[in-house]
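Asks: just coords:
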């Protein structure tokens, strides 16, 4: 499930303007990635990637994303949560988008991009807030909003210390 299979990706032309493409012609970055999702030079050894087409149900998505967060891999957690968001219709769609935004906001913070972290963590918090009264799937909305507020307050004070990862689900 976490391999770097690039089957179907054309990676033959390495000219500066060449792009990796999926079999249907859509762009696909086949370059290896570091632990925070940054592209590495072709031929480098990166960490295994989350498959682009991964779409898990909530009861599988939350624990996998939490493992990635706990392992210091919020970019990967974002990919897992984004897959669930994109596969979700209806009332829970904003919830999954908010969770994905919190994870990518943490990614920005770990990469040293405080402005990007503020933007994405704020967006994620704002998407989660309406679910506070009755959160679906055991998502700890109150805890996540509190985590986001704490991180945003620290960033506002000029602190760029990376916080402990948030807990996605109530235990």
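Replies: Yes, it's here. Just so it is clear, the model here is predicted, and its values are computed rather than measured. Residues are numbered from 1 along each chain as shown.

Asks: for the rest of this, base every contact and every neighbour count on C-alpha atoms.
Replies: OK.

Asks: residue ranges of the helices in this structure, please?
Replies: Secondary structure of the chain by DSSP state H: the helices cover 58-70, 74-87, 93-110, 114-128, 141-156.

Asks: which parts of the second one are buried?
Replies: Looking back up the chat, that one is helix 74-87. Neighbour counts over helix 74-87 (16 or more other CA atoms under 10 Å) mark 74-85 as buried.

Asks: please apply the same query to the last one.
Replies: For helix 141-156, the buried set under the neighbour-count rule, 16+ other CA under 10 Å, comprises 141-145, 147-148, 151-152, 155.

Asks: I'd like to know which elements it is packed against.
Replies: If contacts are counted by 3 or more CA pairs under 8 Å, 6 or more residues apart in numbering; DSSP states H and E, helix 141-156 sits against helix 114-128.

Asks: which other helices and strands does the helix it packs on contact?
Replies: Secondary structure elements in contact with helix 114-128, counted by 3+ CA pairs under 8 Å, 6+ apart, are helix 93-110, helix 141-156.

Asks: second structure follows, compare the two:
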């Protein structure tokens, strides 16, 4: 059965990808509250990643780490893709960021937040990584 994904979801995706994580959370939370499974947990996973990124922007290391972890765990069921979204890539990018935050510790959260705000990237072991984005599945 094909799942019908509402226009508001795509609005939330655009908000997420533009770095407007707080608004994305509001948009997806409204959908999540009224959704049934399997969409309910899917929306929740994405909105938790958005809130994790919002916490990171506010230099809240603990909140960022907890919500990035919870969001990626919730989305595991939907791999490799769901609702035209490349879930596998979103999870991988989110987990890379989560691991980098955990390794660097709370004392370096400001550097992550500033780099992400300025460039949309962060550095780990002389590599520059992109902040997680939600991408549509590409046809092969």
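Replies: Structure's in. What do you need? This structure is a prediction, so every number in the text was calculated from the model and none was measured.

Asks: hang on, the earlier thing: could the helices of the first structure be laid out in TSV, adding distance to residue 167 of the first structure?
Replies: As requested, the helices of the first structure are exported to TSV (distance: least, CA to CA, whole Å):
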stretch	distance to residue 167 of the first structure
helix 58-70	7
helix 74-87	12
helix 93-110	11
helix 114-128	14
helix 141-156	7
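
Asks: right, so of these, which gets closest to residue 162 of the first structure?
Replies: Closest to residue 162 of the first structure of the helices of the first structure is helix 93-110 (CA to CA; 6.3 Å).

Asks: tell me, the closest one lands on which residues of the second structure?
Replies: When the second structure is aligned by TM-score structural alignment, the counterpart of helix 93-110 of the first structure is residues 40-57.

Asks: superposed on the first structure, what's the mean shift for the matching stretch?
Replies: For stretch 40-57 of the second structure, the mean deviation from the first structure after alignment is 0.6 Å (mean CA distance after the TM-score superposition for the first structure).

Asks: one step back: TSV please, covering the helices and strands packed on helix 114-128 of the first structure and showing distance to residue 131 of the first structure.
Replies: What follows is these, written out as TSV (distance: least, CA to CA, whole Å):
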stretch	distance to residue 131 of the first structure
helix 93-110	7
helix 141-156	7
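
Asks: residue 123 of the first structure is nearest to which of the ones you listed?
Replies: Set against residue 123 of the first structure and scored by CA to CA, these come closest in helix 93-110, at 6.8 Å.

Asks: against which helices or strands is the closest one packed?
Replies: Packing contacts for helix 93-110 of the first structure, counted by 3+ CA pairs under 8 Å, 6+ apart, involve helix 74-87, helix 114-128.

Asks: tabulate those helices (JSON lines), appending distance to residue 107 of the first structure.
Replies: Output for those, formatted as JSON lines (distance: least, CA to CA, whole Å):
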{"stretch": "helix 74-87", "distance to residue 107 of the first structure": "5"}
{"stretch": "helix 114-128", "distance to residue 107 of the first structure": "7"}
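
Asks: for residue 161 of the first structure, find the nearest of those.
Replies: Comparing these against residue 161 of the first structure with CA to CA, the closest turns out to be helix 114-128 (10.0 Å).

Asks: neighbouring contacts of the match of helix 93-110 of the first structure?
Replies: Under the criterion CA atoms under 8 Å, 6 or more residues apart in numbering, residues 16, 21-22, 24-25, 28-29, 31-33, 61, 63-68, 70-75, 78, 94, 109, 112-114, 116-117 lie in contact with stretch 40-57 of the second structure.
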